[in-house]
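S.K.: from the sequence below, what's the structure:
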Amino acid sequence: MSAYIVTYDLNSPGQNYEPLHSAIKSCGNWWHYLDSTWLVSTTLSAKEVTQRLLPKIDKNDNLLVIGATDEYAGWLPKKAWQWIHENLNVYVY
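M.R.: Predicted structure coming up:
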């Protein structure tokens, strides 16, 4: 299993985010505390996650799927840190 940061900008006004959000949720265990940023714990590769999400965005939108590590810091609610600790630390080699 791997963990990825999924972040995006939908650039057209009035975008319907639900199809993209549903596609992200279908990739595996997910976390979403920041507006356009998700963490996904999944058996899929970064390329497979991207292929699943690309049909849900427009050509002028931006998408980044990048590996997450067990090195992290920031300012988040306790519930967010619990998810991160439980889902990112599992993948330390």
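S.K.: all contacts plus neighbour counts: C-alpha atoms, from now on.
M.R.: Noted.
S.K.: which strands and helices sit next to the longest helix belonging to the chain?
M.R.: The residue-count maximum for a helix in the chain (DSSP state H) belongs to helix 78-88. Packing partners of helix 78-88 (3 or more C-alpha pairs under 8 Å, 6 or more residues apart in numbering; DSSP states H and E): strand 29-34.
S.K.: may I see the buried residues of the strand it packs on?
M.R.: Within strand 29-34, the residues that count as buried by 16 or more other C-alpha atoms under 10 Å are W30, W31.
S.K.: and this one, please, so the two structures can be compared:
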Amino acid sequence: MLTFMVSLDLTAPTVHYEPLHTYLRSHTNWCRPLSHTWVIATTLQHNEIMAGIAALIAEGDKVLIMATSSPTALLHPDAESLTDWITTRLYPRAAVTETDRVHSISHFPLRRIDSHHNPSN
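M.R.: Alright, predicted model coming up:
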């Protein structure tokens, strides 16, 4: 089983992308941590995934597929639950122990950035 990050830059506003989303959800395990970024666990190779995606997107859309061995950082309001889900479903070998699972993804809580705050004062 391989794990890939699929990043999409979908530029055609009139194209219906539900078939693309169905295709990405058809893999063994998947997660959509960001609106145009998917992480999928699959038996397919990157070129097979690209061929499947290419048939479902519009001209001018952009796709990046990268193999991953473990996630590295996540900034998301639901970081803790998403981290646990990603680690156990997409990277089960990374979750051998509780310590391994906790350290396989660095998650950062979101905080409000005040544009009027000057940290040097």
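S.K.: ranges for the strands of structure 1?
M.R.: If DSSP state E is used as the criterion, the strands of structure 1 fall at 2-9, 29-34, 37-42, 62-67.
S.K.: okay, the ones you listed, which one's buried deepest?
M.R.: Highest mean neighbour count of the strands of structure 1: strand 37-42, a mean of 21 (counted as mean count of other C-alpha atoms under 10 Å).
S.K.: tell me the angle that one makes with strand 2-9.
M.R.: Angle, strand 37-42 of structure 1 to strand 2-9, by axes from the mean of the first three to the mean of the last three C-alpha atoms, to 10 degrees: 150 degrees.
S.K.: helices or strands up against strand 37-42 of structure 1?
M.R.: Looks like strand 37-42 of structure 1 contacts strand 2-9, strand 29-34 (3+ C-alpha pairs under 8 Å, 6+ apart).
S.K.: the last one vs structure 2, average distance?
M.R.: The reference is to strand 29-34 of structure 1. Aligned to structure 2 and superposed, strand 29-34 of structure 1 gives a mean residue distance of 0.8 Å (mean C-alpha distance after the TM-score superposition for structure 1).
S.K.: give me the contacts around that strand.
M.R.: Residues from elsewhere that reach strand 29-34 of structure 1 (C-alpha atoms under 8 Å, 6 or more residues apart in numbering): I24, W38, L39, V40, S41, T42, A80, W83.
S.K.: ditto for the longest one
M.R.: Residues external to strand 2-9 of structure 1 that are found in contact with it (C-alpha under 8 Å, 6+ apart): 36-46, 61-69, 87-88, 91.
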